[in-house]
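Trainee: Fold the following for me, if possible:
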Amino acid sequence: MEWTGARYADMPTVEVRAWIDAPPGRVWDIVADVTLMPAMSDELQSVHWLDGADRPAVGARFVGRSRHQSLGEWETTSHIIECADPRVLAWAVEDASRPSAVWRFRLAPKDGGTELSEWMQMGPGRSGLSFAIDAMPDKEQKIVFVRMREFERNMTATLGHIKKLAEA
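Mentor: Sure, this is the predicted structure:
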């Protein structure tokens, strides 16, 4: 992965992929329903749309509540920045112009099913992890590495859940 030895300012990324024995439209229906994501995550506790939105569209916003053993509980507002049914869905966390993270799902037809990837980029805006780095600047690379490994594990589990739902 691209984040070995990375610092937060490097905006490290991680991506995981899965092949799903279902058409892109079926997979999209699951991916685009971000309110399903808490059931697929140990960290994400709840998601709700803002401003009367009930599905993704560029500019739509949703709030996610998360909990982590080491980082505590927090809430973020995400902004849909890319939405092309059934190919790509992406959102920026907190500040759309300088997000604390960007998340992106990509779907592509492959071998009679769908190749689904989930990608995320840390930064460039500050996040909860920034406070840990501020407190222990000499441990920044380790803090980033551990968090990116957590993201990779959680994303792999999420794609496994999406695969199971889409193939059911």
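Trainee: Could you use CA atoms for every contact and neighbour count after this?
Mentor: OK.
Trainee: quick one: buried residues of the longest helix anywhere in the chain?
Mentor: Secondary structure of the chain read by DSSP state H shows that its longest helix is helix 140-167. Neighbour-count burial for helix 140-167 flags 140-145, 148, 151-152, 154-163, 166 (criterion: 16 or more other Cα atoms under 10 Å).
Trainee: Would you do the same for the sequence below? I want to compare the two.
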Amino acid sequence: MARTMGGEVSVRMDAPPSRVWALVSDVTRIGEFSPETFEAKWTRGSTGPEVGASFKGHVKRNGVGPTYWSLCRVTKCEPERLFEFSVGADGVDINNWGYRLEPDGDGTLVTEYFRLEPKWYLRGYWLLLGALRGRTNERGMRTTLERMKTVLEAD
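Mentor: Reported below is the predicted structural model:
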């Protein structure tokens, strides 16, 4: 994973893509699931998932700090299939996060992923800290997906 400047984790959930989609595309619920992002809210007049919609996430790095707000913009939005957003300042994207949904029998295979932008300074960061950060992100994605699975399968 270190060479790709990203990573992904997949978990099968006993819920149809429509229910999974409603959960992963509602950024206001991420605080229930993520070990790092404890709240998020739509901004700049956005009220829901669509390409170009803006939101910000309140992050506690590594679950301990520092704490900061991340600006995000939805970049891909295909209901019941794909939800992706970029993180960074206006015009300066740092990384991308997303969820891919694939029907799997009566359930859904859900893949959460992240991918850093291929910029020189991020390549340097990844070279030095990529393996460590990649493992942290993958643990966090697995935690997020397992928590979502618990909620979806309890209904």
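Trainee: what's the TM-score here?
Mentor: Aligned and superposed, the two chains score 0.87 in TM-score terms (TM-score structural alignment, normalised by the length of the second structure); 152 aligned residues with a Cα RMSD of 2.3 Å.
Trainee: Tell me who's in contact with R106 of the first structure.
Mentor: R87, V88, L89, E115, L116, S117, E118 (Cα atoms under 8 Å, 6 or more residues apart in numbering).
Trainee: Could you pull out the helices in the first structure for me?
Mentor: Using DSSP H, helices in the first structure cover 24-31, 128-135, 140-167.
Trainee: Redo the ones you listed as a markdown table? Include distance to P56 of the first structure.
Mentor: Output for these, formatted as a markdown table (distance: least, Cα to Cα, whole Å):
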| stretch | distance to P56 of the first structure |
| --- | --- |
| helix 24-31 | 10 |
| helix 128-135 | 25 |
| helix 140-167 | 17 |
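Trainee: Would you tell me which of the ones you listed gets closest to E82 of the first structure?
Mentor: helix 24-31 (13.2 Å; Cα to Cα).
Trainee: Show me what K164 of the first structure lines up with in the second structure.
Mentor: Matched across to the second structure, K164 of the first structure falls on T150, judged by TM-score structural alignment.
Trainee: May I ask you to name the longest strand in the first structure?
Mentor: strand 72-84 (DSSP state E).
Trainee: In the second structure, which residues correspond to that one?
Mentor: With TM-score structural alignment as the criterion, strand 72-84 of the first structure aligns to 66-78.
Trainee: Then stretch 55-63 of the first structure?
Mentor: The aligned range for stretch 55-63 of the first structure is 48-56, by TM-score structural alignment.
Trainee: outside of that stretch, which residues touch it?
Mentor: 25-27, 40-47, 69-77.
Trainee: Pull out the buried members of those.
Mentor: 25, 27, 40-42, 70-77.
Trainee: Would you reformat those residues as TSV and include distance to R12 of the second structure?
Mentor: Listed next are those as TSV, based on distance: Cα to Cα, whole Å:
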residue	distance to R12 of the second structure
S25	17
V27	20
A40	25
K41	27
W42	28
S70	28
L71	29
C72	26
R73	27
V74	24
T75	24
K76	22
C77	21
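Trainee: Of these, which pair is most distant in space?
Mentor: The widest separation within these (Cα to Cα) is 19.4 Å, between S70 and C77.
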